[in-house]
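Novice: Structure of the sequence below:
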Amino acid sequence: MAALAFLLECAATAALIGMAVSLLVWPALLALRGRGLRRVPALRADLAFVLGTLPALVSMAMVAAAVAPPLAAAVGLAADHCLGHGHHVHLCFLHSTHVRPLLAAVGAFALAVFLFRAGGVVLRVLRMRERLSALESLGTPRPGRFPIVAVPGAPQLCHAAGFVRGRILLSASLEESLTPTELRSALAHEEAHLRRRDPLLGLLLGVAGLFAAPLFARACAAVYQTAAEEACDAEAAAAMGDGGLVAGALVKVAALQRRVSHVAGEAPAFGALALERRVRLLLDEEARASTAHALRVAGAVALAAGLFAFAHTAFLHHAVETALHLLF
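Specialist: Reported below is the predicted structural model:
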């Protein structure tokens, strides 16, 4: 009974912290949709990624700090802290406590929603990997810094793939439909996705979104995806020396892709996402190419949250127990 109560209390704590952080940073996410960072899409993408992972980082750090004292007591590294405060909820699996019905219900609901959403993320990743693997098995690799896999058949596809081993899937039908300049523009865009590690960042953002409010997680993913596409457009324009060339290739590929289904799923692909806005940015040469720092910034935030939680485990444990007592 104590173990079940502990699990439900941890699930409720993680969900409540994730929701609270989501609400606190939502105004910052809304600000990213404005015109203030229009000219620096790479920075906008970085900020969207950091905001999207913040609920998960804070939630995991707080829960880890809150469960550290009972874990330390269980392995004999610390004294039993529960004996000193019997006046509120115990976040502990060592002692059988009365499970408050509302707290148990919140924890059970949060755990069920988390598992359901996690299953959806896993299913989407598996489906995407299956589609890409099927295409790659038919293709012929071409060597390079980012290998190109030439795929035969009808799909109009120019797609960056690989969480670790980056490569570009290019359909023969699309390659034949584009001029050499248009093809270089499309490939420059996809190479920018791989340099930025957008496939990996998209996966991490999806996993981190499991700890955030669902609407907030979807909004972060949408802002990140659009900003990442604009950032790659800007890098491609810098590589080609003319944003108009990239805009022309983008419009042509988008028109070709409308005739067939989107094979690549939600992963980065040269195509029609936010087409009008991206073409306007390219033609006006407003967006500037810049380096992505999302992984470094998120890593620094994670390190800071971890160090703070480690240094204040007793305080955070007591604060979480007090908050649960007051709420439930």
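
Novice: CA atoms for contacts and neighbours, from now on please.
Specialist: Fine.

Novice: Quickly find the element holding A20.
Specialist: Per DSSP states H and E, A20 falls inside helix 2-32.

Novice: What are the buried residues along that helix?
Specialist: By 16 or more other CA atoms under 10 Å, the buried positions in helix 2-32 come out as 2, 5-19, 21-22, 29, 32.

Novice: if you go through this protein in chain order, where are the helices?
Specialist: 2-32, 41-74, 101-138, 172-177, 180-196, 198-208, 214-240, 243-257, 275-284, 294-311, 313-327 (DSSP state H).

Novice: Mind checking those for the one nearest to F146?
Specialist: helix 180-196 (7.0 Å; CA to CA).

Novice: To what extent is L194 buried, counted in neighbours?
Specialist: By other CA atoms under 10 Å, 23 other residues sit near L194.

Novice: Before we compare anything, build this one as well:
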Amino acid sequence: MLIDTSAILLNLLNIALIGLFAATLLLSSLSPFFARWATQLSAGARQEILWSFVAAPWLVGILCALLFLPSLAESESAIWLGRLAHWHHPYVFYLDSWHSAVLLFFVLGIVYVLVRSGLKAVRHTNALQILTRLSQTHSGYGDIGRDVVVLDSQAPAAFSAGIFLPRCYVTTGLMEQVSETELGIILDHERAHIRHKDTEKKLLFSLFASLYPKPVARGLNRLFSLASEQRADAQVCTSYGNFDIAQTLVKVARLQRCFAGNLHPAMVSHFAADDIDLRIRALVFHERSQLPPWGYCLLFLGVITLFSTVGVDALHHVVEAAFSH
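Specialist: Sure, this is the predicted structure:
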């Protein structure tokens, strides 16, 4: 049993975790509506909103702990918060209680996710090293740049990959079947991914999204990947025509077959992937950039925080009542 300051800190951490779980459940139930709304935004605005969505449970957890803090400190300002956010025995923390089990479960979950992601990153790096061994010199392929790795493979594919030092990869099988202009479009697209640090962002985003149930996490990762591809397409539009990019996209999609191998999807950006029809529609109809509706987002965050705070208090009373009987 812990008493006083250490107990208050552990109880606050427990409150934050319960608030985090409550917010995750609420946001998961709203994810289908969120996905339909997010697809109406431009690629850049969609990415920012998606980052906010996956980070929201963590922020809500912190806000819940702050709302409970006055009642734990028995402050006079806690009077109006008493019915909304009240925590029993704030100065005591039992190491054999359900509160301790929640903390242990969370720590083990975080360790599991980090270890699993680390192992996938190692396999990804090893797979890239094997692919690089298949690379050829650039002679005979024109001036494609030193940042491009040419793979000796008949499978038509182009992608950017790598965590700390991402590079562009293109196969000889693809280069032999596209024109010089099409190859320029493909390489500019992959270079745009590297400039935007998309491989690193996709990995970090997938870590945040892993807090959600698997079906929800898959949908969020898919939306984020699509937004990354559309941003790269928009970057290429500054040098090539929209219809030329769309035609190249269709051609490569027809040529390309499954080429990912052992590369982890969260660490790779393929040229012809992620809802080709939506990317072509954005190119043809000239998608305009939009600003994320941050006012509505802040209001939504406040509502989620309020419901999560109520959920923390309700869950606490329910579990305490169950254990006391």
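
Novice: Run through the neighbouring helices and strands of the helix holding A20 of structure 1.
Specialist: Applying 3 or more CA pairs under 8 Å, 6 or more residues apart in numbering; DSSP states H and E, one finds that helix 2-32 of structure 1 contacts helix 41-74, helix 101-138, helix 214-240.

Novice: Put together TSV for the ones you listed, with mean neighbour count on each row.
Specialist: Listed next are those as TSV, based on neighbours: other CA atoms under 10 Å:
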stretch	mean neighbour count
helix 41-74	23
helix 101-138	15
helix 214-240	23
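
Novice: Of all those helices, which one is nearest A302 of structure 1?
Specialist: So among the helices and strands packed on helix 2-32 of structure 1, helix 41-74 is nearest, using CA to CA, at 5.9 Å.

Novice: and that closest one, what does it pack onto?
Specialist: Using 3+ CA pairs under 8 Å, 6+ apart: helix 41-74 of structure 1 touches helix 2-32, helix 198-208, helix 214-240, helix 294-311, helix 313-327.

Novice: For the fourth one, which helices and strands make contact with it?
Specialist: This means helix 294-311 of structure 1. So helix 294-311 of structure 1, by 3+ CA pairs under 8 Å, 6+ apart, packs with helix 41-74.

Novice: so how far is the helix it packs on off the chain centroid?
Specialist: 13 Å (CA atoms, centre = their mean, to the nearest Å).

Novice: Then stretch 14-29 of structure 1?
Specialist: With CA atoms, centre = their mean, you get 15 Å for stretch 14-29 of structure 1.

Novice: mean offset of it relative to structure 2 (after superposition)
Specialist: Its aligned residues in structure 2 lie a mean 4.1 Å from stretch 14-29 of structure 1 after superposition (mean CA distance after the TM-score superposition for structure 1).

Novice: Give me the contacts around that stretch.
Specialist: 48, 51, 54-56, 58-60, 62-63, 107, 110, 211-213, 216, 220 (CA atoms under 8 Å, 6 or more residues apart in numbering).

Novice: Nearest residue to the middle of structure 1?
Specialist: L205 (0.8 Å; CA atoms, centre = their mean).

Novice: Distance check, that one against E175 of structure 1.
Specialist: From L205 of structure 1 across to E175 of structure 1, the span is 31 Å (CA to CA, to the nearest Å).

Novice: which bit of structure 2 covers stretch 197-204 of structure 1?
Specialist: Mapped onto structure 2 using TM-score structural alignment, stretch 197-204 of structure 1 spans residues 197-204.

Novice: Stretch 113-129 of structure 1 too?
Specialist: The alignment of stretch 113-129 of structure 1 onto structure 2 (TM-score structural alignment) covers residues 109-125.
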